[in-house]
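J.: How does the following fold in three dimensions:
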Amino acid sequence: MRSTFAELAMVEGLTKTSEEEKDTNTTAADAEGEESAVFVVETMTDKSMHHVVGITGISGRVLPTEDERIVLRSAVRSLLDLAGHRAGPARTEVVLTGLDPRILRCGRQSS
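T.: Next up, the predicted model:
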């Protein structure tokens, strides 16, 4: 049970933005002065098992490094677990900064 709360705290931390960022309408990377890249992570979930089927870049670098792919998969799978996503495709946009991933949006996709 403790690890579930730790994961929840981690994902909540990934999706939080400061009031200053909200007020100035900047991305997390702009506010932190770091270079960033935005990636789309496509997943297919069956019986609560999330399978990453694709990662593509939409700004910055086109392909993530292996370390970045690990971070992207982990952040998205944690988010889908915490959201209770049990089946079907999902699309998640994530910004990678020099510090950590930031979830921009996540939603179910029509199959």
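
J.: make it CA atoms for all contacts and neighbour counts henceforth
T.: OK.

J.: Other residues contacting the helix ranked longest in the chain?
T.: Longest helix in the chain, counting residues (DSSP state H): helix 66-83. When contacts are defined by CA atoms under 8 Å, 6 or more residues apart in numbering, helix 66-83 is touched by residues E7, L8, V11, V41, S48, H50, V52, I55, T92, V94, L96, P101.

J.: before we go on, could you also do this sequence so I can check it against the first one:
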Amino acid sequence: RANEALGLPGTPAAAVAALMDKAALRARSNALHTVRPVSFVRCGRAALIPFLAALIGFPCVVKPRAGVLGEGVRLLAGPAGAEAAVREYPQVTDLLVEEYLEGPELAVEALSRGGRHRVLGWARRIPGPGAAALTATGHELPVALPAEAAAAVRDLVRGVLDLAGHRDGPSHTELVLTPYGPRLIEAHAHPGAEELLALLRLGHGTDVLALALAAGLGLPEPVRHPRAAHAGLRYVDFPPGT
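T.: Down below sits the predicted model:
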């Protein structure tokens, strides 16, 4: 909003809000798919989670309509998990229940300028085991995809950013490579976590922040220097007090 008030370039506040509204973004991204859109339903009361989860089918995912960094996102494996979720969201009145997307997961970094979206690269997201599948335990690259699949990933990212009205600056999109093609998890009007950007610098020689700064200031792009054939990271989760 400050950028708009001062007449400075940048992503409109409405685009940021559109990317944060997970229900609206899901509905919009479904319009990009002629085959198998993602099943979802809005939930106005936590008490309705078991009914709506059964309607969508297990496994499914419940999450707040608005949020970032996976806050409040839960994987429901069955009716028992749905009943437990009722107690986890007592004060939340705007939830989203959607089908669980199965397949390899990608984290995609892109840079937009004047409404043109350039996909800079992606890394494979390594999920946790079982009920922790929604929590990343690491990332790695490169991710070799067939030409058709890679084109579909780029098309989905560009389509989602277009629908949200994202015009300038970096973005971070998470998606799943389902048997029916890539499907959106969520997207944000900011770059991924620093460790993910470090992977792109190491593996692709792509400095997302330097590119974004150069684009914003009208400077020449920094030279790309690939430095590693493979790059990866793992997160270690220690018990409290360790």
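
J.: quick one on the thing from earlier: so of the contacts of helix 66-83 of the first structure, which ones are in helices?
T.: Those of the contacts of helix 66-83 of the first structure lying in helices (DSSP H): E7, L8, V11.

J.: Weed out the non-buried ones from the residues you listed.
T.: E7, L8, V11 (16 or more other CA atoms under 10 Å).

J.: since we're on the residue nearest to the second one when sequence neighbours are not counted, how many residues are nearby?
T.: Take L8 of the first structure and drop its neighbours on the chain: the residue closest to it by CA to CA, 6 or more residues apart in numbering is L82, 6.7 Å away. Here the neighbour count serves as a burial measure; for L82 of the first structure (other CA atoms under 10 Å) it reads 15.

J.: Tell me who's in contact with the residue minimising distance to the centre of the second structure.
T.: Nearest to the geometric centre of the second structure sits E174, at 2.8 Å (CA atoms, centre = their mean). By CA under 8 Å, 6+ apart, E174 of the second structure lies in contact with E105, L106, A107, V108, L184, I185, E186, A187.

J.: ok, the equivalent of it over in the first structure to R105 of the first structure distance?
T.: Alignment note (TM-score structural alignment): E174 of the second structure maps to E93 of the first structure. From E93 of the first structure across to R105 of the first structure, the span is 5 Å (CA to CA, to the nearest Å).

J.: and what of L72 of the first structure?
T.: 13 Å.

J.: Between the two, which is the more surrounded one?
T.: For L72 of the first structure versus R105, the count of surrounding residues by other CA under 10 Å is larger for L72: 27 against 12.

J.: residue in the second structure matching the more buried one?
T.: Match for L72 of the first structure (TM-score structural alignment): V153.

J.: go on, C106 of the first structure?
T.: C106 of the first structure maps onto A187 in the second structure, by TM-score structural alignment.

J.: So that match belongs to a helix, correct?
T.: No. Looking at A187 of the second structure with DSSP: H, G, I helix; E, B strand; the rest coil, it is strand, so not inside a helix.

J.: what's the nearest residue to it once chain neighbours are set aside in contact with, if anything?
T.: Sequence neighbours aside, T173 is the residue nearest to A187 of the second structure in space, at 4.1 Å (criterion: CA to CA, 6+ apart). T173 of the second structure makes contacts with A107, V108, E109, V157, L184, I185, E186, A187, H188, as judged by CA under 8 Å, 6+ apart.

J.: Alright, calling it a day.
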